[in-house]
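K.L.:
Provided below for reference: sequence and predicted model.
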Amino acid sequence: MTAQKGSKPAHLSVLLEEAVEAMVADASGRYVDGTFGRGGHSRQVLARLGEHGELIGIDKDPEAISVGEQLASEDRRFHICHGSFAELDRFVADAGWGGISGMLMDLGVSSPQLDDATRGFSFMRNGPLDMRMNPQQAPSAAEWLNTAKEKDIADVIWRYGEERFSRRIARAVVERRVEEPLATTRELAELVSAAVPRKEKHKHPATRTFQAVRMFINRELDDLEAGLKLAAHLLEPGGRLVVISFHSLEDRMVKRFMRDLARGPQLPRGLPVTADQAESDFRLIGKAIKAETDEVTDNVRARSAVMRILERRSRTSGV
């Protein structure tokens, strides 16, 4: 989001220039911002598009949709869709598009979501233990933690948070809810802090648990897997998929997905195929890109950002 002069922006889009530069090659193309947020990347894309270019913005968060609806009323080239990029095929079909010229996926939680205590994403601000990107969907983090089996809680905290004390934390949750259900972010943070016997330097003990529960509640990795496949399928020749991730689980999934597509079909030796048949339809563009020091200084949340780019080859140009 662009701030007014003299004001502090509500949200700073990470790798803004780099992401848009990498994705937008055709001013008349049809693009998708898979995580609209507060519109920082979308506005930059629109600034590069010509009269006939179009952009779809997608977000789960009703507050983001409100911002998107305002932008759509100001710019006829923009369309906002409420949902997940795992529904990309439906949104593209509804727009009457046959394919897309490029897509951006800026993963993770936006600053307004983290900074709003009522959303329950952060252990730094006490509020309802919610964590839903879309508050209209169930269950909330509190509802799940207060009803799930101990093993399921431990599995989620281990899988999505890579927390080695996941079993201790899950046991503490179950013991606590017998006396009184968990209701606030502070209660969960304090419970985790007490359950973890060894603390990591410069990291709150609840960091991994909050990440894990949030990712599970919002189906983030499931949606990412589906969204990546749909985006690659819908990319037109020369089109690019640009993904910005913020932690290792996301980045590993993105890296492996792009690497495997760029490798192409792994055919048995001696199979009678031409070079064109063995070559992949996709290629990686450059190496992983990280935020520069100046950006990290201005926005500490950019320090863990990693951007990767995949392109569908343009066969007509021989590239």
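P.N.:
That came through, no problem.

K.L.:
From now on I want contacts and neighbour counts done on CA atoms only, so please keep to that.
P.N.:
Noted.

K.L.:
I'd assumed residue 65 was in contact with residue 71.
P.N.:
No. Between residue 71 and residue 65 there is no contact under C-alpha atoms under 8 Å: 9.7 Å.

K.L.:
The two - which one has more neighbours?
P.N.:
Set residue 71 next to residue 65 and count neighbours by other C-alpha atoms under 10 Å: residue 65 wins out with 22 against 18.

K.L.:
residues contacting the more buried one?
P.N.:
Taking C-alpha atoms under 8 Å, 6 or more residues apart in numbering as the contact definition, residue 65 lies against 59, 80, 81, 82.

K.L.:
do the same with residue 303
P.N.:
By C-alpha under 8 Å, 6+ apart, the contact list for residue 303 reads 290, 291, 296.

K.L.:
Name the nearest of those relative to residue 302.
P.N.:
Distance ranking of the contacts of residue 303 against residue 302, using C-alpha to C-alpha, places residue 296 first at 5.2 Å.

K.L.:
Can you classify that closest one as helix, strand or coil?
P.N.:
When the structure is split into helix, strand and coil by DSSP: H, G, I helix; E, B strand; the rest coil, residue 296 lands in helix.

K.L.:
what's the spacing between it and residue 215?
P.N.:
From residue 296 across to residue 215, the span is 24 Å (C-alpha to C-alpha, to the nearest Å).

K.L.:
Of those two, which one has the most company?
P.N.:
Between residue 296 and residue 215, counted using other C-alpha under 10 Å, the more crowded position is residue 215 (22 against 16).

K.L.:
Distance of the spatially most central residue of the chain relative to residue 46?
P.N.:
Using C-alpha atoms, centre = their mean, the residue of the chain that lies closest to the mean C-alpha position is residue 107, 1.8 Å off. To residue 46, residue 107 is 20 Å away according to C-alpha to C-alpha.

K.L.:
returning to that earlier point: out of the contacts of residue 303, flag the one nearest to residue 192.
P.N.:
Minimum separation from residue 192 among the contacts of residue 303 (C-alpha to C-alpha) is found for residue 296, which lies at 28.8 Å.

K.L.:
one more structure, for comparison:
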Amino acid sequence: MMTDLGGTEDPADGGPVRHIPVLLAPVTASLDLPPGSLIVDGTFGAGGYSAALLRRGYRVLGIDRDPSAIAGARALLDEHPALTLREGRFGDLEALLRQDGVETVDGIVLDIGVSSMQIDEAERGFSFQKDGPLDMRMSGSGPTAADVVNRLKVGDLARILNFLGEERQAGRIARAIEARRTERPFERTLDLAGLVARTIGRNPKDRIDPATRTFQALRIFVNDELGELVRALLAAERMLRPGGRLSVVTFHSLEDRIVKRFLRDRSEAASGSRHLPDVQHKAPTFESRNRPVVGEEGEIALNPRARSAKLRSATRTQAPAREGREAHAFADLPDLADLPAAGA
């Protein structure tokens, strides 16, 4: 489950190796669209997927919430007139596309999670291997991880660590954080990582760092990553033309579970209540593959991030998008917008 926040044995998880697109060949193969098709790369990052898609003759509209990712794409923009970039969240891809007058697209690809480029930069605060400000914001705006750690109630913090990090020692860690922050607030990544390690220790049978799950949970919460994923899937259902392709790469079980359930739900006919016979049955909106594609041994050896990557893909049917903008049920987590004020 833990790949993009792993330990020192994985260079892409905090070492000097720059971002390598995961499952690149399967992703491009899953799209299988004619040249000139318009593909949305909803998680542009370093542009690995976009560059490959442009070489295949597609038009690409890239989206990224990280301003540095957009700023770093100048060379690719100069080389490929068929590339357009927009700064924003991939959960808002429908609004971003409609701002450009785009009504439908031929394909959408999403690579969920933090990139190794962001982990490499200590000042971004994603890595527990390097000292930096406890930030973790992909967009650079809004509350930081330090705000969450220093201001949330201990029960809320424990739920975040337990659900988003699948941390079995969430209660112990949250109580230790609460006790320490009364003395001085957390400001640096290694300060928090050290407290977690002292609190729960290191399991010699567990290859990952003790702070991995805590940092993952905080990152997902600060950036509302699961909510963004749900909104993007619903937007893809509305924006893909019939025959359009959706390809999503996930890196841990929470993300994959959401994608799997969404595609399973949308690949099945939805029936009305037996108590309301006039309600029409709804046709499937996607045709989905049954099994995800995973990394092969050769790719994993070259790129450790591929170890837990899963690609799920589906083809849009002619059925209209289903009404409602429902989200998959999450645990009873606090709302980042309701974060208590400092000193409250």
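P.N.:
All right, it came through fine. All values reported here derive from a predicted model rather than from experimental measurement.

K.L.:
which among the contacts of residue 65 of the first structure gets closest to residue 265 of the first structure?
P.N.:
Of all those, the one sitting nearest residue 265 of the first structure is residue 59; the distance, using C-alpha to C-alpha, is 33.2 Å.

K.L.:
What is the equivalent residue in the first structure for residue 291 of the second structure?
P.N.:
Residue-level alignment of residue 291 of the second structure against the first structure, with TM-score structural alignment as criterion, gives residue 287.

K.L.:
quick one: that match and residue 310 touch, right?
P.N.:
No. Assessed by C-alpha under 8 Å, residue 287 of the first structure is found out of contact with residue 310, at 10.4 Å.

K.L.:
Show me which of those two is the more surrounded one.
P.N.:
residue 310 (28 against 9).

K.L.:
which SS class is that one?
P.N.:
Residue 310 of the first structure falls in the strand class when you classify it by three-state DSSP.

K.L.:
Leaving out chain neighbours, which residue sits closest to the aligned partner of it in the second structure?
P.N.:
Residue 310 of the first structure maps onto residue 314 in the second structure when the alignment is built from TM-score structural alignment. Leaving aside its sequence neighbours, residue 314 of the second structure sits nearest to residue 288 (C-alpha to C-alpha, 6 or more residues apart in numbering; 4.2 Å).

K.L.:
For that neighbour, give me its contacts.
P.N.:
Contacts of residue 288 of the second structure by C-alpha under 8 Å, 6+ apart are 263, 264, 267, 313, 314, 315.

K.L.:
Against residue 319 of the second structure, how distant is it?
P.N.:
If you go by C-alpha to C-alpha, the gap between residue 288 of the second structure and residue 319 of the second structure works out to 14 Å.

K.L.:
and what of residue 119 of the second structure?
P.N.:
41 Å.

K.L.:
Counting neighbours, go ahead and name the busier of those two.
P.N.:
residue 119 (26 against 13).

K.L.:
can you pull out the helices in the stretch 51-200 of the second structure?
P.N.:
When secondary structure is read from DSSP state H, counting those that start in this stretch, the stretch 51-200 of the second structure shows helices at 67-71, 74-79, 93-99, 116-120, 145-151, 154-165, 170-181, 189-200.

K.L.:
Can I get these in CSV including distance to residue 45 of the second structure?
P.N.:
Written out in CSV, the entries for those read as follows (distance: least, C-alpha to C-alpha, whole Å):
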stretch, distance to residue 45 of the second structure
helix 67-71, 5
helix 74-79, 12
helix 93-99, 15
helix 116-120, 8
helix 145-151, 21
helix 154-165, 23
helix 170-181, 31
helix 189-200, 23
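
K.L.:
Tell me the counterpart of residue 100 of the second structure in the first structure.
P.N.:
For residue 100 of the second structure, the equivalent position in the first structure is taken to be residue 95, counting by TM-score structural alignment.

K.L.:
Count residues in the vicinity of its match, would you?
P.N.:
Burial of residue 95 of the first structure is recorded as 11 neighbouring residues (other C-alpha under 10 Å).

K.L.:
From residue 78 of the first structure, how far off is it?
P.N.:
Distance of residue 95 of the first structure to residue 78 of the first structure, given as C-alpha to C-alpha: 11 Å.

K.L.:
Please pull up the equivalent of residue 74 of the first structure in the second structure.
P.N.:
Pairing criterion TM-score structural alignment: the partner of residue 74 of the first structure within the second structure is identified as residue 79.

K.L.:
Could you do residue 174 of the first structure as well?
P.N.:
Matched by TM-score structural alignment, residue 174 of the first structure corresponds to residue 178 in the second structure.

K.L.:
for residue 162 of the first structure, same thing?
P.N.:
Residue correspondence, TM-score structural alignment: residue 162 of the first structure in this structure matches residue 166 in the second structure.

K.L.:
show me the contacts for that match.
P.N.:
213, 217.

K.L.:
For it, give its distance to residue 225 of the second structure.
P.N.:
As judged by C-alpha to C-alpha, residue 166 of the second structure and residue 225 of the second structure stand 15 Å apart.

K.L.:
Over to residue 217 of the second structure?
P.N.:
Residue 217 of the second structure is 10 Å from residue 225 of the second structure, by C-alpha to C-alpha.

K.L.:
ok, now residue 251 of the second structure?
P.N.:
Shown here: residue 251 of the second structure relative to residue 225 of the second structure, a distance of 12 Å by C-alpha to C-alpha.

K.L.:
Also residue 169 of the second structure?
P.N.:
From residue 169 of the second structure across to residue 225 of the second structure, the span is 22 Å (C-alpha to C-alpha).

K.L.:
More neighbours: the two, which one.
P.N.:
Each of residue 169 of the second structure and residue 225 has its neighbours counted (other C-alpha under 10 Å); residue 225 has more, 20 against 16.

K.L.:
The spatially closest residue to that one that is not a sequence neighbour: neighbour count?
P.N.:
Once its chain neighbours are removed from consideration, residue 225 of the second structure has its nearest residue in residue 113; the separation is 7.7 Å (C-alpha to C-alpha, 6+ apart). A count of neighbours around residue 113 of the second structure, defined by other C-alpha under 10 Å, yields 21.

K.L.:
Map residue 113 of the second structure across to the first structure for me.
P.N.:
Using TM-score structural alignment to pair residues, one finds that residue 113 of the second structure aligns to residue 108 in the first structure.
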